[in-house]
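Trainee: kindly return the folded structure for what I paste below:
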Amino acid sequence: MLKTENVTIGFIGTGVMGKSMASHLINAGYPLIVYSRTKAKAQDLIEKGALWVDTPKDVAERASVIFTMVGYPADVEEIYLGKNGLISNGVSGSYLIDMTTSAPSLAIKIYQEAKKMGIHAIDAPVSGGDVGAREAKLSIMVGGDYESFEAVHPFLELLGTNIVYQGKAGAGQHTKMCNQIAIASNMIGVCEAIIYAEKAGLNPETVLKSISTGAAGSWSLSNLAPRMLNGDFAPGFYIKHFIKDMKIALNEAEQMNMEVPGLALAKSLYDQLVESGEENSGTQALYKYWKSEQK
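Mentor: Sure, this is the predicted structure:
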């Protein structure tokens, strides 16, 4: 059983969300080893005492609990299964926790390869965006062996408040797909509601006061609609990453012979935003498309 004291933690990926998550681990008193492709993104963590290393291999050799929070499944595959990756260079008995939203099939492959090396791997994607990461209030969806989930639970508690074991390897990623499918259609509804309020001559801010706490309430309505109205399209979650998630969900749904028309529509709208140069904007920038289309 993993003892939480005297543990050195590794963290790979210090972007919008990863940096906040890694900070919580440092603040809890754990020695932290960090790696990201751009060292400058980890500078705040380094100033807090984190040790910077040059490769995932260096992290694997020095840390017994390693978190990853990167961009795409290809990045996950390289970090875990590459020559300088975590599994081939990891220590038997260590724990690998991938919090990236990635393909369920890849999570299963990583679990199987890690197990051959005596390494515990779990998939634990999150929801809550930059706010949830900053406030340590993420929703964490976990797949893998239950014993591994129990072992790392104290560390997950430093990052989130809703931590649920979903089942065997890949279950966490499948659950995240459910999350993204729900968000995709909801974002369309949020934008339509705000545009409708404006066209009806209402004050959209006061409209939000009424509808955000009723049956229409959602995280996106409460947290992202105000950003839309303030013209704040900075990324709490990048459009390019959301499209990546939607592609995974569409592929998984196709394999299950399931139609997902709401998800398909949302992706088509976001694809048009990317064509207009909005790939690095936050997902709330869908409002821009809707506003221009509804003039």
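Trainee: going forward, measure contacts between C-alpha atoms and count neighbours the same way
Mentor: OK.
Trainee: what's the closest non-adjacent residue to Ser64?
Mentor: Leaving aside its chain neighbours, Ser64 sits nearest to Ser94 (4.6 Å; criterion: Cα to Cα, 6 or more residues apart in numbering).
Trainee: and this one, so I can compare the two:
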Amino acid sequence: MVLNPQATSIGFIGTGVMGKSMAGHLQKAGYKLHVYSRTRAKAEELLALGAQWHDSPASLAEHSDVVITMVGYPSDVEEVYLGEHGIVKHAKQGSYLIDMTTSSPTLAKRIESEAKARGLSALDAPVSGGDIGAREARLSIMVGGEQAAFDAVLPIFQLMGTNIVLQGAAGAGQFTKMCNQIAIASNMMGVVEAIVYAEKAGLDPSTVLKSIESGAAGSWSLSNLAPRIINGNFAPGFFVKHFIKDMGIALQSAKEMNLELPGLKLAHSLYEQLAAMGEGDSGTQALYKVISKL
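Mentor: Presented below is the predicted three-dimensional model:
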């Protein structure tokens, strides 16, 4: 099945830091865009360009061929999809439901099962790349679900990302995103510690970065977030509070698999300290504020 932009309506729920850019790419490609967000002000830019506002997920689902969600927490995902006024109960037959929130693999499986029972196709498709990746349509998209559904919506994914991989059955996208967050958690500690060490040694961190970011220490966080730390920019590309949520999901999943992840546990505890300092709405690079004071 080919989803022609001129004949396909896309509903997008969650127009925050990343969602607004992602939805904007779909709108620019010619898809009729329907939007819903808890805070209407966050959707005003899309509405000014012609998107149609809905007062509930149910109303949006009734008018959309594809529904994409980018919300905050697994509890939000559950409410938006499985609540009395949620997407699954109100979506049109044959619709595609795509949750791009980082959420629980178990919940992703449940949504897919309930959607399938109603003649709907559901995919879990969390992303990596932060605000920059969303803005530049260079997200990495990790997908769980059936091959046919993936093939049908691939052109939509390609408007938002450049690295799009079907990882397996329902839940596989979320499991893969947990791998991503586990790797980032320890890496962010290393990035921050390297900057703090450079400062204590009397070096210019920006000059140090020129030497180490292209070598074995290189990483996305080092190239993209270290300069923000050096410039004192702790605005969110990805919220601390959401990263804590992600690490909590990964730790719970690891517990269910009888797996110990000491690096992740340490990172989780440091970020909880950061949140306790009132930095929950800061970007993940704000970890500097904890480590620089140890």
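Trainee: please state their TM-score.
Mentor: The TM-score (TM-score structural alignment, normalised by the length of the second structure) is 0.99; 293 aligned residues with a Cα RMSD of 0.6 Å.
Trainee: hmm, who's touching the host helix or strand of Ile110 of the first structure?
Mentor: Assigned by DSSP states H and E, Ile110 of the first structure falls within helix 104-116. For helix 104-116 of the first structure, the surrounding residues in contact (Cα atoms under 8 Å, 6 or more residues apart in numbering) are 73, 77, 80-81, 87, 120-123, 144, 169-174.
Trainee: the longest helix in the second structure is where?
Mentor: helix 172-200 (DSSP state H).
Trainee: and that helix, what's buried?
Mentor: 172-178, 181-182, 184-189, 191-196, 198 (16 or more other Cα atoms under 10 Å).
Trainee: helix or strand right after that helix?
Mentor: Next along from helix 172-200 of the second structure, by DSSP H and E: helix 205-212.
Trainee: once aligned to the first structure, how far is the helix or strand following that next one on average?
Mentor: Going down the chain from helix 205-212 of the second structure, the next helix or strand is helix 220-224, by DSSP H and E. Aligned to the first structure and superposed, helix 220-224 of the second structure gives a mean residue distance of 0.3 Å (mean Cα distance after the TM-score superposition for the first structure).
Trainee: ok, His120 of the first structure - contacts?
Mentor: Gly93, Ser94, Tyr95, Leu96, Tyr111, Ala114, Ser148.
Trainee: before we move on, what about Leu82 of the second structure?
Mentor: Per Cα under 8 Å, 6+ apart, neighbours of Leu82 of the second structure: Val88, Lys89, Ile111.
Trainee: Ala42 of the first structure too?
Mentor: Counted by Cα under 8 Å, 6+ apart, Ala42 of the first structure has contacts Thr14, Lys19, Val34, Tyr35, Ser36, Trp52.
Trainee: at 6 Å instead, please
Mentor: Contacts here follow Cα atoms under 6 Å, 6 or more residues apart in numbering; on that basis Ala42 of the first structure touches Thr14.
Trainee: just say helix, strand or coil for it.
Mentor: Ala42 of the first structure falls in the helix class when you classify it by DSSP: H, G, I helix; E, B strand; the rest coil.
Trainee: quick one: what's aligned to it in the second structure?
Mentor: In the second structure, the residue paired with Ala42 of the first structure is Ala43, using TM-score structural alignment.
Trainee: can you check Lys57 of the first structure too?
Mentor: Here Lys57 of the first structure is matched to Ala58 in the second structure, going by TM-score structural alignment.
Trainee: same thing with Ser268 of the first structure?
Mentor: By TM-score structural alignment, Ser268 of the first structure lines up with Ser269.
Trainee: quick one: the helices in the stretch 51-200 of the second structure, in order.
Mentor: 57-62, 74-82, 87-90, 105-117, 130-135, 147-157, 172-200 (DSSP state H, counting those that start in this stretch).
Trainee: for these, which one sits closest to Phe243 of the second structure?
Mentor: Of all these, it is helix 172-200 that lies closest to Phe243 of the second structure, at 8.0 Å by Cα to Cα.
Trainee: list the helices and strands the closest one packs on?
Mentor: strand 139-144 (3 or more Cα pairs under 6 Å, 6 or more residues apart in numbering; DSSP states H and E).
Trainee: quick check: the strand it packs on compared with the first structure, mean distance?
Mentor: Looks like 0.2 Å for strand 139-144 of the second structure (mean Cα distance after the TM-score superposition for the first structure).
Trainee: quick check: the helix or strand where His268 of the second structure lies compared with the first structure, mean distance?
Mentor: Using DSSP H and E, His268 of the second structure falls within helix 262-274. On superposition with the first structure, the mean distance recorded for helix 262-274 of the second structure (mean Cα distance after the TM-score superposition for the first structure) is 0.3 Å.
Trainee: so what touches the next helix or strand after that helix?
Mentor: Using DSSP H and E, the next helix or strand after helix 262-274 of the second structure towards the C-terminus is helix 288-291. With Cα under 6 Å, 6+ apart as the test, helix 288-291 of the second structure has contacts from Val192.
Trainee: buried residues in helix 288-291 of the second structure?
Mentor: Tyr288, Lys289.
Trainee: which residue of the second structure sits farthest from its center?
Mentor: Gly202 (36.9 Å; Cα atoms, centre = their mean).
Trainee: corresponding residue for that one in the first structure?
Mentor: Aligned partner of Gly202 of the second structure by TM-score structural alignment: Gly201.
Trainee: re the thing from before, from Ile195 of the second structure, how far out is the residue farthest from the centre of the second structure?
Mentor: Separation of Gly202 of the second structure from Ile195 of the second structure (Cα to Cα, to the nearest Å) stands at 11 Å.
Trainee: over to Asp131 of the second structure?
Mentor: For Asp131 of the second structure, the distance to Ile195 of the second structure - Cα to Cα - is 22 Å.
Trainee: tell me how far Thr69 of the second structure lies from Ser37 of the second structure.
Mentor: 10 Å.
Trainee: revised request: answer the last question for Lys289 of the second structure.
Mentor: 31 Å.
Trainee: try Phe238 of the second structure
Mentor: Taken as Cα to Cα, the span from Phe238 of the second structure to Ser37 of the second structure is 18 Å.
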